[in-house]
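Asker: what would the 3D arrangement of this be:
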Amino acid sequence: MDGKGSVCSGDVGSGGMGSASMLASVFARLARGEVEPGPLVDVAPATEQGAGTGVETGEKAVDVGEVGGARSAPSTRKTRSVRRQHWSVPMHPPGVVRVVPAALCPRPAAADSPQAADASQAADASQAADASQAADAPQVADTPQAVVAPQVPQVPQTDEGEVDSPRSSRPVKITLHELPPEALPSALLDMSKARNQKFDALLSAPIIDLEALRALAWSGVPAVLRPQVWALLLGYAPSRADRRVGVLARKRREYVDAANTLLEAPFGSVEDAIMTQIRKDLPRTEQSLAIFRAERIQSALERILFTWAVRNPASGYVQGMNDLAATLFVTFLVPQLAIAVNDPHHQTALLLQLEDLSELNEAQLALVEADSYWCFSKMLDSIHDNFIVNLPGIYRNLDKLERLLGAMNPRLASHLAESGISMMLFAFRWMTCFLVREFPLPLAVRLWDTYVAESAFNDFHVYVCGALLLHFVDDLLEASAEELIMFLQDLPTATWTETDIEELLSKAYVAHSLYASKVGP
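Answerer: Next up is the predicted model:
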């Protein structure tokens, strides 16, 4: 490891792990209390809100997750071997693998909010459609009969009793040896204040008015302020300014402590299964952004997802969680890049490239990782019904979308029904990924500004999906059954702009006002 010492037991190949070992040196010092982390754009979590996230009083734990389908793509990552343990989890088209670490992790107490998930077949139906849309469309119609039950796959043993795996059986450890800047450079703050005086007035208050912040964030949040705003609205950062930095430091240490404890513990077949499935999904993550193919980023996402899965045995890891975690990660990454290059224009479009990562030190990435983890944990807490066994939240939203479409446009609802196209066949991914895969990432992040601002964004999301269907109503009414499923699984949104998202949100708001009483909860 270039003289920097090993990151975990076993031999680690190249593949960019020198930087990962630096990341490891950093968070260890933080865990030992040798350094105090500065605020990440002044974001901090509230410790009393740890219930349901895997961290409670006297317990160090971590949560993070992400749900949704993932489109097939060949992995370009180099193979590494740690502890020479390998195995692979069979994919179940058109189903989703759920790996549950129940063998080693006790079920949470009743006070904990269970976050379990099965992940659904419609997500993988989209993978089948990507591979061969025309050929697979008839098979997709049978998706409701192909739901994959929760299971822990059997681990194939080699002659030597070892297990086969494409990469390391455990992620690298995390460390923090260099503090990031305390806040944004003054030039960036001045520009932000000049253009966003309302945000500045709210965020600089001794006690932030969260309802006023929700109302302002509904129409969009500046990228450099987005991590702070999202952390506040998700309940991760306390609204009191005098508590924010201290709480933030404490929460980051909790993540580091719990993650490194899990990485140092012996791995069993269940942990290997979780890691293998995560590593199958990560190469498919937001392929339009090169940074998600970088080893530093994939290692961070591995730790987030693996730690959350092991600490939440009721749900484990659900195939596709990578999409939601990656969306949060890049959101928290943008301000750190603006800090590193002292250039506010890096915050505008989320068009991050591989060369941008060279501007970021390991401490900045480590803080992005910890804060992304906690915000994702809070997000899952608010929508946990979507991911528990039997997916009641997902099916409830699909039923609601069907009722909503019948009220908004009975003709389109009838056309879909007569063509044999149920909501399950295309909207399951919409519900699990919150449209991350239906829009370019910058637009999905803008959409999430409104979702985070909505106190019940899982409910509002259904109306956004209804407005999205009506946007394409003319195309859909003219399409055959095969054309319908192909169109709905690959919406032509690549050329959409933020103006289109604003219009979609406005229509969803109107639909909610008009039809909420008819559609019901």
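Asker: going forward, measure contacts and count neighbours with C-alpha atoms only.
Answerer: Will do.
Asker: how many neighbours does A187 have?
Answerer: If you count neighbours by other Cα atoms under 10 Å, A187 ends up with 12.
Asker: and if you look at the one 4 residues further on?
Answerer: Counted with other Cα under 10 Å, the burial measure for M191 works out to 12 neighbours.
Asker: also A265?
Answerer: Count around A265 with other Cα under 10 Å applied: 9.
Asker: distance of the residue lying closest to L505 once chain neighbours are set aside relative to A259?
Answerer: Leaving out its chain neighbours, the residue that sits closest to L505 by Cα to Cα, 6 or more residues apart in numbering is V464, at 6.4 Å. Separation of V464 from A259 (Cα to Cα, to the nearest Å) stands at 36 Å.
Asker: got it, and E355?
Answerer: 28 Å.
Asker: neighbour-wise, which of those two wins?
Answerer: Counted by other Cα under 10 Å, E355 and A259 do not tie: A259 has more neighbours, with 27 against 10.
Asker: what helix or strand is that one on?
Answerer: When elements are assigned from DSSP states H and E, A259 belongs to helix 241-264.
Asker: how about W496?
Answerer: Counting by DSSP H and E, no helix or strand carries W496.
Asker: swap in K378?
Answerer: Using DSSP H and E, K378 maps to helix 362-382.
Asker: just R411 next, same as before
Answerer: R411 is located in helix 410-418, with elements delineated by DSSP H and E.
Asker: which is the next helix or strand following that helix?
Answerer: helix 424-433.
Asker: which neighbouring elements make contact with the helix holding R411?
Answerer: helix 392-408, helix 473-477 (3 or more Cα pairs under 8 Å, 6 or more residues apart in numbering; DSSP states H and E).
Asker: closest to L232 out of these?
Answerer: helix 392-408 (24.6 Å; Cα to Cα).
Asker: any idea of the angle the closest one forms with helix 410-418?
Answerer: Counting by axes from the mean of the first three to the mean of the last three Cα atoms, to 10 degrees, helix 392-408 points 130 degrees away from the direction of helix 410-418.
Asker: now helix 392-408: buried residues?
Answerer: 393-395, 397-408 (16 or more other Cα atoms under 10 Å).
Asker: second input sequence below; structure requested for side-by-side comparison:
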Amino acid sequence: MSSLHKSRIADFQDVLKEPTIALEKLQELSFSGIPCEGGLRCLCWKILLNYLPLERASWTSILAKQRELYSQFLREMIIQPGIAKANMGVSREDVTFEDHPLNPNPDSRWNTYFKDNEVLLQIDKDVRLCPDISFFQRATEYPCLLILDPQNEFETLRKRVEQTTLKSQTVARNRSGVTNMSSPHKNAAPSTVNEYQVLPNGCEAHWEVVERILFIYAKLNPGIAYVQGMNEIVGPLYYTFATDPNSEWKEHAEADTFFCFTNLMAEIRDNFIKSLDDSQCGITYKMEKVYSTLKDKDMELYLKLQEQNIKPQFFAFRWLTLLLSQEFLLPDVIRIWDSLFADNSRFDFLLLVCCAMLILIREHLLEGDFTVNMRLLQDYPITDVCQILQKAKELQDSQ
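Answerer: I've put the predicted structure just below:
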């Protein structure tokens, strides 16, 4: 470890040991990349995403409260219809009589159960994350015992997927354009997909944990529910927390990821809501902002893309909506997110990163025809994300 890296770790530790965290100082340090040693990134992300407050003294109580709240969500939302009432003193016969699988009443527990399964089936298709690493296929050290205990009334999501007789169908909330978000070098080969095998009873793979997080989020947020692409947002968060060297915190990676994901989605959810596309907070405005920034910084390149009718929707939609999570390998995505989470303007820097990505391949784009350029933008060639971030910072400083 270099002396410079040791010095950076010490700088983070100095900020994080204060009774009240100096947020601006933490943002400044995190913007240049957070060391992974000692769980620093995990802790910094929790603060930057407003999961942990700036007062250190309250961390223990807040974490305990939030983790218990998540357990309560599991108890209430991953359950077979009728069982909850039966456990509250209503006999199973009465439950079956008043509410049954064919009950057409919209308030029927069974009706809700079947609608939930439609969402669950879509989530289950999408949680085959990061085919370039084996992490998500492996078993977690901390399976959810609440769900896996056969003595409990809860039903595992894997069993619901296996047993449901509903035809697999695309959830109506899928966005036009969102369904084709995968990048060529991110697609899993068939042999890779087959590695996602269900583990023996009593074990859970990491992808199953991600599936449960997304399902609970969809249940608690019916206004947006689940939209394809959310899986790509929650994946890097969960990976970071589930690989925390602090075993005490790693044990609670699922709950901590859920709340950080919820906070992050509160900031970027407008990108996933089609009715807001053309508003000032919607994705169309942000895509146009990338092009207007490019026009200001590199008129020649801007005119070339305009001449070829290469619209920002063709590539920037995915870049912005998924926070670049499909353009780079997972470690590089995490490094980019250090800077995005530390952005005081909350993701304005992402627009500059996208603009920097265009400028860094300007010579190729100026020489290429429509087909070549679309291939470049759909499968971005530069892998040195530090170069991209440095260019984006130059653009920011020149504003």
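Asker: hmm, back to that, which elements pack onto the helix holding K378 of the first structure?
Answerer: Applying 3+ Cα pairs under 8 Å, 6+ apart, one finds that helix 362-382 of the first structure contacts helix 17-31, helix 241-264, helix 295-311, helix 321-341.
Asker: mind doing that once more with 10 Å?
Answerer: Contacting helix 362-382 of the first structure under the criterion 3 or more Cα pairs under 10 Å, 6 or more residues apart in numbering; DSSP states H and E are the following elements: helix 17-31, helix 226-233, helix 241-264, helix 295-311, helix 321-341.
Asker: quick one: list the elements packing against the third one.
Answerer: Spelled out, it's helix 241-264 of the first structure. helix 17-31, helix 295-311, helix 362-382.
Asker: TSV please, covering the ones you listed and showing mean neighbour count.
Answerer: What follows is those, written out as TSV (neighbours: other Cα atoms under 10 Å):
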stretch	mean neighbour count
helix 17-31	22
helix 295-311	25
helix 362-382	25
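Asker: got CSV for those, with distance to A516 of the first structure too?
Answerer: Converted to CSV, these look like this (distance: least, Cα to Cα, whole Å):
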stretch, distance to A516 of the first structure
helix 17-31, 47
helix 295-311, 34
helix 362-382, 20
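Asker: of these, which is nearest M275 of the first structure?
Answerer: In terms of Cα to Cα, the element of these nearest to M275 of the first structure is helix 295-311, at 6.4 Å.
Asker: which is the next helix or strand following that closest one?
Answerer: Counting by DSSP H and E, the next helix or strand C-terminal to helix 295-311 of the first structure is strand 317-318.
Asker: just tell me what the residue nearest to L505 of the first structure corresponds to in the second structure.
Answerer: Alignment note (TM-score structural alignment): V464 of the first structure maps to V353 of the second structure.
Asker: so who does the nearest residue to L52 of the second structure once chain neighbours are set aside touch?
Answerer: Once flanking residues are discounted, L52 of the second structure sits nearest to K46: 5.6 Å by Cα to Cα, 6+ apart. Residues counted as contacts of K46 of the second structure (Cα atoms under 10 Å, 6 or more residues apart in numbering) are L52, P53, L237, F241, D256, T257, F259, C260, N263, F341.
Asker: if I look at Q66 of the second structure, how far off is D94 of the second structure?
Answerer: In terms of Cα to Cα, Q66 of the second structure sits 35 Å off from D94 of the second structure.
Asker: out of the two, which sits in the busier spot?
Answerer: Between Q66 of the second structure and D94, Q66 has the larger neighbour count (other Cα under 10 Å), namely 16 against 12.
Asker: list the contacts for the more buried one?
Answerer: With Cα under 10 Å, 6+ apart, Q66 of the second structure has these contacts: Y51, Q72, A255, D256, F258, F259.
Asker: can these go into CSV with extra columns for distance to D369 of the second structure?
Answerer: Listed next are the contacts of Q66 of the second structure as CSV, based on distance: Cα to Cα, whole Å:
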residue, distance to D369 of the second structure
Y51, 46
Q72, 56
A255, 48
D256, 46
F258, 44
F259, 45
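Asker: what lines up with R214 of the first structure in the second structure?
Answerer: Counting by TM-score structural alignment, the partner of R214 of the first structure is Q27.
Asker: neighbours of the closest residue to that match other than its chain neighbours, how many?
Answerer: Spatial nearest neighbour of Q27 of the second structure, chain neighbours left out: A342 (4.6 Å); criterion: Cα to Cα, 6+ apart. Neighbourhood size, A342 of the second structure [other Cα under 10 Å]: 26.
Asker: which ones are touching A342 of the second structure?
Answerer: Neighbour list for A342 of the second structure: 23-24, 26-33, 44-45, 47-49, 349 [criterion: Cα under 10 Å, 6+ apart].
Asker: please name the residues that touch the spatially most central residue of the second structure.
Answerer: Most central in the second structure under Cα atoms, centre = their mean is I233, positioned 1.6 Å from the mean C-alpha point. I233 of the second structure makes contact with F261, L264, M265, T321, L322, L323, L324, S325, Q326 under the criterion Cα under 10 Å, 6+ apart.
Asker: with respect to N246 of the second structure, which of these is nearest?
Answerer: Distance to N246 of the second structure across the contacts of I233 of the second structure (Cα to Cα) is lowest for F261, with 20.1 Å.
Asker: map the closest one across to the first structure for me.
Answerer: Under TM-score structural alignment, F261 of the second structure pairs with F376 in the first structure.
Asker: wait, doesn't its match sit right on L234?
Answerer: Yes: contact status for F376 of the first structure versus L234: in contact at 8.9 Å, counting by Cα atoms under 10 Å.
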